[in-house]
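>>> whatever this is, show me its structure:
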Amino acid sequence: MSMRELLPMRALLKEIGNKLHMPVITDSLMRSTVFEDNQGCLSLVNVPKMSARNKYLALKYHFFRSNIGESKGIVAKYIPTLEQRADIFTKGLPAPQFAVIRKLLMGW
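Sure thing, here's the model as predicted:
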């Protein structure tokens, strides 16, 4: 889901940089990191191997895979589930896990 928001945001920043004649905002300087807690998703994105089980995902993941890489400026990294900050906004969490993520976000 975050790649769906990241790609248009990067295009918007690049367009704004071009319109304002700011050579600072280029593909080489825009770096983004997508933190993922799903090992299966990371292997689909990082390893260019298709199997019979993931063939139906081909279009979406081939598109995302073509946009990920050091040279493209987007890197996918693993983060443990207990430290995934996005979960606080997308899931109903138990109180202890909510407190851990709140501390990561707020610092208290």
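
>>> CA only for contacts and neighbour counts going forward, please
OK.

>>> just so I have it, where are all the helices in the protein?
Using DSSP state H, the helices found in the chain span residues 2-19, 39-46, 58-67, 87-90, 95-106.

>>> do you know which of those lies nearest T33?
T33 lies closest to helix 2-19 among the helices of the chain, at 9.7 Å (Cα to Cα).

>>> tilt between the closest one and helix 58-67?
Following axes from the mean of the first three to the mean of the last three Cα atoms, to 10 degrees, one obtains 50 degrees for the angle between helix 2-19 and helix 58-67.

>>> this one as well, want them side by side:
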Amino acid sequence: MLVICPTSLKCQWQSEIARFAGRESRVLTGGRMQRQKDYALDDFCKITNYEKLKSDLDLIAFWAPELVIVDEAQRVKNWNRRWCSVSGRGRMILSSAGWRRAACRPKNVRR
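Take a look at the predicted model:
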């Protein structure tokens, strides 16, 4: 499982996963070489932020997570270009704000 969220929420996600799932997760930090090693590890969940995502798309594609959770999804500006390469068997998109413009809404979102 991969969680993509704002930097300020990475540790919150880690504690909530431990609390509710009883499983350990890995917050991805450091330079690209460190993150490459972290993606290769067998973890229940990896947590990254939007800023690291663009440079890590190839690492994520190679790892191929089963589930991708995008938190605070209203921050994404161009769904079709940026997120098409982040694949998983399932995707969960979380947003505290409504989808304001249909042009920036992912095509497969169901209300």
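
>>> overlay them and tell me the TM-score.
Put the two chains on top of each other and the TM-score (TM-score structural alignment, normalised by the length of structure 1) is 0.29; 56 aligned residues with a Cα RMSD of 4.6 Å.

>>> tell me which of the helices of structure 1 lies nearest to K77 of structure 1.
Nearest to K77 of structure 1, of all the helices of structure 1, is helix 39-46, at 7.6 Å by Cα to Cα.

>>> tell me which other helices or strands that closest one touches.
Under the contact criterion of 3 or more Cα pairs under 8 Å, 6 or more residues apart in numbering; DSSP states H and E, helix 39-46 of structure 1 touches helix 58-67, strand 74-78.

>>> and among these, the most buried is which?
Highest mean neighbour count of the helices and strands packed on helix 39-46 of structure 1: strand 74-78, a mean of 16 (counted as mean count of other Cα atoms under 10 Å).

>>> distance check, the residue lying closest to S25 of structure 2 once chain neighbours are set aside against W79 of structure 2.
Nearest non-adjacent residue to S25 of structure 2, counting by Cα to Cα, 6 or more residues apart in numbering: C45, 4.7 Å away. Noted for C45 of structure 2: a distance of 23 Å to W79 of structure 2, by Cα to Cα, to the nearest Å.
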